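1. Build the 3D model from these lines:
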Amino acid sequence: MKATSNLLPYQERIMESLLNDPNLLFPLADKGLGPCAVSYDQYIEDCLIHLKNQECYSLISERDAKLAIDLLEDDIEKWLKKYKHQVDGMHAKYILKHMASVSTSPFGQFYVLYKIHKGMKNGRWPTRPVCSDVSSLTHGLGKWVNEMLTPVQKAQQSYFQDSFELKKMLDGLELPPNARLFTADATSMYTNIKTEPALAELSEYLREKSNEFSYPCEALIEALDLVFRNNYFKFGDLYCKQISPCRYPCGGRGGIWLLYEDPLVNDQRWNDFTLDMNGWNGLEWVCEKPTTTVNFMDLTIRIENGRLVTTIFEKAQNLYLYIPPHSSHPKGVLTGLIFGQVLRIRRLCSLSTDADEKISQFFERLQHRGHTTASLVPLFSRAEKNASRFINRSTEDIDRLKQKKWIDSRKQIYFHLQFHPENPSSRAIQEIWKKHVSHPPKETPLSQMKNLDNERVGFSKLVVAYSRPLNLQNRFSVRDIHGRGKEVSKYLA
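-> As a prediction, the model looks like this:
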């Protein structure tokens, strides 16, 4: 029996018309600002602006690309053999399994995000180049490198996990009257970090700190070299290699600083400071002038009466594409969205008046997406109570809850399936589980049964873990454009 569509007939016709238009592509905007619509020709030209930069990329033949991949596969296998006693067996198995899974097309995919928040420059929208390495040969090795480097990253003085941790750091500061704020953002960060200096600096640092962390030092340095020097990817029918700029396994961001101004020497000191920042291995930093209010990450931070006050920062171009009521999703998704957003706002806004305003705006945006006031009010009321309970908990209570959740998770079995509104409900699945598996009548409960080692199984709870079906972004946004229009190589003629 055919399932009922949650799209109206005219919506389906429009969607099919757009998807079948050979002259249109729908890339994403940078900073999560939603979808864009550009012509196929325009998108190719915008991507080639980056790929024609011979300091960053090299266009190579299909034959050379496949030969390089064969050599790279041999190098990774030699690395695994050389360090088989230092690389965990499960990690090695994952790296080999990933290489086998991408053997038919072991290249990353190049695409761009449109920086609509930056505005047009010289008649064009600026773009951010991205190379997705999920399908690349080195992806598995890169994940291992990332796991080894993550503890090192977290140990840096400049590291903080998220906006909540940043706010906690800022809340404790008392500032003198001459305090000012400024931000600095690296221009094209990843395409301006030179491979040789980066590897030299990282290798020296990793050897110096090897006793403080548990990573296998030489194995990690050699793996970094393999990942940094072997970024092969495709764009349409083009094969490319990234040259000098390197891709970092661990993410990075710009920075925020506090400055204590001295009016007599401020200009000279400021100029010296910005010159020093821009003197390191090719990175160019754009430093905003010191002020009392800055936007950083998802926060607006301002100085008031010797304290730092924060509120939520949202870009003017944000479309707020929250799920509409007719979307195919489990009922709990909307509840989770509202609970999470209300808690986020209450935690990140220093002043209750700012938080009230942001929550009111969030409510109105959900109404604009089609949700009714009657359906939203009870959820927002519960969300406010939940946020109040969370904020008033002590750090010890929060840690205990996290520990309890971790212990409980060890007793859970996950049933993964794609959500469909016409399938049996989660509650029905739970009842079947309880009746026939976990607590069958007149039989030993699953949690009390013993395995071959005479230990209790311990599993007592089933978690129905829904994955979502394809959404509009999945249908419209295309990273691999090969076969969508004129071959990319013909644009180079």
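2. Going by C-alpha atoms from here, please, whenever you check contacts or count neighbours.
-> Noted.
3. So which residues of the stretch 151-300 of the chain form helices?
-> Residue ranges of the helices in the stretch 151-300 of the chain, as given by DSSP state H, counting those that start in this stretch, are 163-171, 189-192, 195-208, 217-229, 266-277.
4. And the second one, what's buried?
-> It stands for helix 189-192. If you call a residue buried by 16 or more other CA atoms under 10 Å, then helix 189-192 has these buried ones: Met189, Tyr190, Thr191, Asn192.
5. Report all helices and strands that it contacts.
-> Applying 3 or more CA pairs under 8 Å, 6 or more residues apart in numbering; DSSP states H and E, we find helix 189-192 packed against no helix or strand.
6. picking that back up, need the helices of the stretch 151-300 of the chain in a markdown table (columns: distance to Pro330).
-> Output for the helices of the stretch 151-300 of the chain, formatted as a markdown table (distance: least, CA to CA, whole Å):
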| stretch | distance to Pro330 |
| --- | --- |
| helix 163-171 | 28 |
| helix 189-192 | 38 |
| helix 195-208 | 45 |
| helix 217-229 | 40 |
| helix 266-277 | 49 |
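7. quick one: the nearest residue to Glu62 once chain neighbours are set aside from Arg180, how far?
-> In space, and not counting its chain neighbours, Glu62 is closest to Tyr239: 6.1 Å by CA to CA, 6 or more residues apart in numbering. Note on Tyr239: its distance to Arg180, by CA to CA, to the nearest Å, is 48 Å.
8. Proceed likewise with the subsequent sequence, for comparison:
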Amino acid sequence: MDHLLDGFIDGKHPNFSKLERQALKDLRENKSLTLKPTDKGGALVIMNQVDYVKEVNRQLNDTDTYSVSHVGEVIQLEKLIDTVISEALTQNIIDEDLYKYLKKEHAILPVFYVLPKIHKSLENPPGRPIVASTDSVLQPISVFLDRVLQPLVIKTQSFIWDSKNVLRRITELSFTGPIVLFTWDVTSLYTSIPNREGMTAIQDALLKHLFPEEHISFLMKLVEIVLHNNIFLFGDTVYKQCRGTTMGSNMAPAYANLYMDAFENQFIYPHQFFINFVHTWWRYIDDVFGIWTGTETDLTFLTQMNTVNAHIKFTMISNPLEINFLDLTLRVEGTHLVSDLFVKPTDRNSLLHYSSFHPESTLNSLPRSQFTRVIRNVSNPDIRDDRLQQMINKFSD
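-> Take a look at the predicted model:
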């Protein structure tokens, strides 16, 4: 059949040779191997299936986070959702359209998988846990909660949108005297948030923004449903997540952001070291960038923050000259910061080949977007020219 389709669609010819197509087919059919994209960097990892399953089981055997469940709990969950949203409809908290949206028909059971973090280890990469929640019974609720919570997230003190937001902000920064750049990373934030603490953070945020009491009650019931009923499948076994939220849940970023905002307000902002020495503190979900005006010795602040909550732990990198944050390298230049592209050593060239079967508009817009990114992210003209040439080389590969 393949040879009959060669060149049939829009006169396109496959950009795989017959030998390459056969190799790909063999890889797909080899049950002793697992193919997964990397967590970051655009690479494809070919793993022994035994090693992949071993890493999945290592995570799912954490009984503080996961427990074995059964399909019957999904049926109970559907009944619970119908009870809650029917009551909200009767009380005029939601309308008929929203009721129909939240009541998912013909839902599928989500599937658990992990993405290898080869930037952490090439030999035994830990996996980032993902629950593929598309078309699950919880997805409409999670999407709805995300739309409600995101406007609250952007009003939090440390919030940043993305690297473009960082670039805009560093143009407004200046400092005098010696400084230390630092980044903090929250270890496994999504699965580490205790449900009760997370729900308290959400409720406090809703109260702060003056949501009506009956709306808060309804929204908190939905949050509780999502957190307490994340049921999924791996292999032939059904599991339930007991703590935290999952990457793959639409509301997860907003939930994690509001939890971290509550953590910052309780423990970080009132701390004397923060008041005395933190010049800048920006956070993208679980990644923090900061400028420290004290000595590197004073950064024992991190050690103290790792003792205030049994579940939330940070790792830190600090440097007086430059630091990597998101997809940027930020460098000290006089009294200001300048920016450059940050590329992990494990990153691969994942740009679309021009012969790829994509719309022509997509293929033609890709160079513009990538060169624009280089020009935007690299502030030094000489370095920018080098990065542009490197990008040209990537397109030429």
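9. Tell me which of the helices of the stretch 151-300 of structure 1 sits nearest to Thr127 of structure 1.
-> Nearest to Thr127 of structure 1, of all the helices of the stretch 151-300 of structure 1, is helix 189-192, at 12.8 Å by CA to CA.
10. mean per-residue distance, that closest one to structure 2?
-> With mean CA distance after the TM-score superposition for structure 1, helix 189-192 of structure 1 departs from structure 2 by a mean of 1.3 Å once superposed.
11. and for that helix, what are the contacting residues?
-> When contacts are defined by CA atoms under 8 Å, 6 or more residues apart in numbering, helix 189-192 of structure 1 is touched by residues Cys56, Ser244, Pro245, Cys246, Arg247, Tyr248, Gly282, Leu283, Glu284.
12. more crowded one of Tyr239 and Arg180 of structure 1?
-> Using other CA atoms under 10 Å as the criterion, Tyr239 of structure 1 and Arg180 rank with Tyr239 on top: 23 against 20.
13. What is the subsequent helix or strand relative to the helix or strand containing Pro378 of structure 1?
-> Applying DSSP states H and E as the criterion places Pro378 of structure 1 in helix 373-392. Later in the chain than helix 373-392 of structure 1, the nearest helix or strand by DSSP H and E is helix 395-409.
14. Report the buried residues of that next one.
-> Going through helix 395-409 of structure 1 with 16+ other CA under 10 Å, nothing comes out buried.
15. Could you do stretch 197-204 of structure 1 as well?
-> Residues of stretch 197-204 of structure 1 classed as buried: Ala198, Leu199, Ser203 (neighbour count, 16+ other CA under 10 Å).
16. May I ask which of the contacts of helix 189-192 of structure 1 has the most neighbours?
-> Going by other CA under 10 Å, Cys246 tops these with 24 neighbours.
17. if I pick that one, what's in contact with it?
-> With contact taken as CA under 8 Å, 6+ apart, Cys246 of structure 1 is in contact with Tyr190, Thr191, Ile193, Lys194, Thr195, Ala198, Phe228, Arg229.
18. Now with 6 Å, please.
-> With contacts defined as CA atoms under 6 Å, 6 or more residues apart in numbering, Cys246 of structure 1 is in contact with Thr195, Phe228.
19. Give the aligned equivalent of it in structure 2.
-> Aligned counterpart of Cys246 of structure 1 in structure 2: Thr245 (TM-score structural alignment).
20. Grab the nearest non-local neighbour of that match.
-> Closest residue to Thr245 of structure 2 apart from its sequence neighbours, by CA to CA, 6+ apart: Tyr190 at 5.2 Å.
21. Any idea which of the helices of the stretch 151-300 of structure 1 gets closest to Asn305 of structure 1?
-> Closest among the helices of the stretch 151-300 of structure 1, using CA to CA: helix 163-171, at 12.8 Å.
22. What is the burial count for the aligned residue in structure 1 for Leu109 of structure 2?
-> In structure 1, the residue matched to Leu109 of structure 2 (TM-score structural alignment) is Phe107. Phe107 of structure 1: 28 surrounding residues under other CA under 10 Å.
23. correct me, but Phe107 of structure 1 touches Ser136?
-> Yes. Contact status for Phe107 of structure 1 versus Ser136: in contact at 4.3 Å, counting by CA atoms under 6 Å.
24. if I read this right, His416 of structure 1 contacts Ser467, doesn't it?
-> No. Checked against CA under 6 Å, the pair His416 of structure 1 and Ser467 is beyond contact range at 7.2 Å.
25. returning to what we had before: distance of the match of Cys246 of structure 1 relative to Leu152 of structure 2?
-> Using CA to CA, Thr245 of structure 2 is found at 18 Å from Leu152 of structure 2.
26. Same check on Phe232 of structure 2?
-> 29 Å.
27. How about Phe263 of structure 2?
-> Counting by CA to CA, the separation of Phe263 of structure 2 from Leu152 of structure 2 is 15 Å.
28. got it, and Ala310 of structure 2?
-> To Leu152 of structure 2, Ala310 of structure 2 is 26 Å away according to CA to CA.
29. In terms of neighbours, single out the busier of those two.
-> Remark: of Ala310 of structure 2 and Leu152, Leu152 carries more neighbours, 17 against 9, as counted by other CA under 10 Å.
30. Which one of the contacts of helix 189-192 of structure 1 is nearest to Val377 of structure 1?
-> Set against Val377 of structure 1, the nearest of the contacts of helix 189-192 of structure 1 by CA to CA is Tyr248 (44.5 Å).
31. Next, the contact list for Trp161 of structure 2, please.
-> Shown in contact with Trp161 of structure 2 (CA under 6 Å, 6+ apart): no residues.
32. tell me the SS of the residue of structure 2 most remote from its centre?
-> Going by CA atoms, centre = their mean, the residue of structure 2 most distant from its centre is Leu4, 41.5 Å out. With DSSP: H, G, I helix; E, B strand; the rest coil as the basis, Leu4 of structure 2 sits in helix.
33. What's the local residue count around the equivalent of Leu326 of structure 2 over in structure 1?
-> Mapped onto structure 1 by TM-score structural alignment, Leu326 of structure 2 lines up with Met297. A count of nearby residues for Met297 of structure 1, using other CA under 10 Å, gives 16.
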